[in-house]
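1. Have a look at this prediction, sequence included:
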Amino acid sequence: MSLSTRVTDVVQRALDIVVAVVVLVVAAPVMAVVAVLVAAGLGRPVLFRQARPGRHGRPFTLVKFRTMRDVDERRGLVSDADRLTRLGRLLRATSLDELPTMWNVLRGEMSLVGPRPLLMHYLDLYTPEQARRHLVRPGVTGLAQVSGRNAVDWEERLALDVWYVDHRSLGLHLRIFVRTVLILLRRHGITAPGDSTMPQFTGSPRAKGD
């Protein structure tokens, strides 16, 4: 790792702490309102917790606001499309569901910018090149998100994550942050084409030998 990259990582961590504290304080009233709405619309718990791979693949508990009903096969609530509520769609579109994730940032489990933390069982599906996305802390937003969010297919998304790892700089972080704000205002790329959220990653064709 070069000196400039080490400096970038140190400064980015300092900025993560400052921004996370400010957001948690300033957005506290908004989080309280969202918590009440989620409790009324979806019940308790209001927070969604799930193990996700962090830096070097080490698991941590991701915290977000709930946006989906519980799985209920008797009521036909199985797929994401069935379980995602109108409130949940609004929270996802505005990224208000991500506000509790600032706790993960403050704890050093995530960064403001980096590859998004995906599912634990994806770790065994990556190619060695794709697995390099875990050389840095996962981010609340990242290069793949500002390049199309969930509308970007898996191959391109993971390639963008690795490119970010190799080219990260303070300038790149700032550009990603600004583009994130613009995307949130436009509500672009919230879902993948033909899917309510993002289809499951089943492995790269290169890993399968196709």
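-> Great, that's in hand. Numbers count the residues shown, from 1 in each chain.

2. Going by C-alpha atoms from here, please, whenever you check contacts or count neighbours.
-> Noted.

3. Let me know the next secondary structure element after the longest helix along the chain.
-> Secondary structure of the chain per DSSP state H: the longest helix is helix 3-26. Using DSSP states H and E, the helix or strand that follows helix 3-26 in sequence is helix 28-42.

4. Run through the helices of this structure in chain order.
-> 3-26, 28-42, 80-83, 86-94, 102-106, 143-146, 154-167, 170-186, 205-208.

5. winner for burial among those?
-> helix 143-146 (a mean of 26; mean count of other CA atoms under 10 Å).

6. Quick check: which helices or strands does that one pack against?
-> When contacts are defined as 3 or more CA pairs under 8 Å, 6 or more residues apart in numbering; DSSP states H and E, helix 143-146 packs onto helix 154-167, helix 170-186.

7. dropping in the other structure now:
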Amino acid sequence: MDGSSRRIRTPRIKRLLDVFGAVLCLVGLSPVLLAVAALVALRLGRPVLFRQERPGLDGKAFTILKFRSMLPVDTARGIETDAQRLTRFGAALRASSLDELPSLWNILRGDMSFVGPRPSLCRYLDLYTPEESRRHEVRPGLTGLAQVRGRNALPWPDRLRSDVEYVDRLSLRLDAAILVRTIGVVLRREGINTPGHVSSDIFQGTTLEREPNR
């Protein structure tokens, strides 16, 4: 099979595997989902789910779902920054990656895949170079090549290069290898945050001059 045929077939098979895997996980992990939801409601209050617009395939926005891991902003109590809002429970939720479980619904819907570039923020779209924007040629993933290479501890240029490399190397074999490596990353709790930050640092662009988007 030539390369072009492989790239046509792989996304179709990948999507079928995503649907099967998402259904299996949602059913099998339903007791965990319910338990975490109850703990979030008890420790952090409602709403239990965090919703945010993220760019997906071809840069089209979708609403990502996660379990909340932060307290709401409360200026009266001096709770304003991310560091102040992130509780010990929320940090543990992130470290275990249990906060990502509701994103299984995004995979089932077709917003995401199990493996692909992590969905970043919509405000970053205008900051990417044309090459970096290629990360949106595939569905974003629950995990990806950048995640198994350092996650949030990886500098932004390296993360984005890994995302584009994934697009170029797209295959089911690569997906399987990333999923296996992800288990070790999660168990070792590696790269949860950028040094000096409670999660990831802010992307400000990799070059100072860019052609305006058309």
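-> Right, received. Where do you want to start? The structure displayed is predicted, hence computed values, not measured ones.

8. Switch the helices of structure 1 over to TSV; also include distance to A131 of structure 1.
-> Below are these laid out as TSV (distance: least, CA to CA, whole Å):
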stretch	distance to A131 of structure 1
helix 3-26	19
helix 28-42	34
helix 80-83	26
helix 86-94	27
helix 102-106	21
helix 143-146	15
helix 154-167	8
helix 170-186	21
helix 205-208	12
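
9. Tell me which residue lies farthest from the centre of structure 1.
-> Residue farthest from the centre of structure 1, counting by CA atoms, centre = their mean, is R74 at 30.5 Å.

10. To which residue of structure 2 is that residue aligned?
-> Applying TM-score structural alignment, one finds that R74 of structure 1 aligns to A76 in structure 2.

11. Over to V19 of structure 1?
-> With TM-score structural alignment as the criterion, V19 of structure 1 matches G21.

12. what's near enough to touch its match?
-> Not one residue lies near G21 of structure 2 by CA atoms under 8 Å, 6 or more residues apart in numbering.

13. so who does the most centrally placed residue in structure 1 touch?
-> Geometric centre of structure 1, nearest residue: R116, 4.2 Å, by CA atoms, centre = their mean. With contacts defined as CA under 8 Å, 6+ apart, R116 of structure 1 is in contact with 138-142.

14. And S79 of structure 1, by the same measure?
-> Contacts of S79 of structure 1 (CA under 8 Å, 6+ apart): none.

15. do the same with E53 of structure 2
-> 61-64, 121-122.

16. Find the nearest non-adjacent residue to it, please.
-> T63 (4.5 Å; CA to CA, 6 or more residues apart in numbering).

17. Hmm, R51 and the one you found touching each other?
-> Yes: counting by CA atoms under 8 Å, T63 of structure 2 touches R51, with 6.1 Å between them.

18. Next, work out how far apart A83 of structure 2 and V115 of structure 2 are.
-> Distance of A83 of structure 2 to V115 of structure 2, given as CA to CA, to the nearest Å: 29 Å.

19. related to what we said a few turns ago, how near is the aligned residue in structure 2 for the residue nearest to the centre of structure 1 to A153 of structure 2?
-> Alignment of R116 of structure 1 against structure 2 is given by TM-score structural alignment, with R118 as its counterpart. Computed with CA to CA, the distance linking R118 of structure 2 and A153 of structure 2 is 14 Å.

20. try A83 of structure 2
-> Distance from A83 of structure 2 to A153 of structure 2, counting by CA to CA: 17 Å.

21. Equivalent analysis for D168 of structure 2, please.
-> For D168 of structure 2, the distance to A153 of structure 2 - CA to CA - is 23 Å.

22. Check R173 of structure 2 too.
-> Relative to A153 of structure 2, and taking CA to CA, R173 of structure 2 is found at 25 Å.

23. Relative to T67 of structure 1, which of the helices and strands packed on helix 143-146 of structure 1 is closest?
-> Checking those against T67 of structure 1 by CA to CA gives helix 170-186 as the closest, at 17.2 Å.

24. Show me what the closest one is in contact with.
-> Contacts of helix 170-186 of structure 1 (CA under 8 Å, 6+ apart): 8, 12, 93-95, 113, 141-143, 145-146.

25. distance from it to structure 2 after superposition?
-> By mean CA distance after the TM-score superposition for structure 1, the fitted helix 170-186 of structure 1 averages 0.6 Å away from its aligned residues in structure 2.
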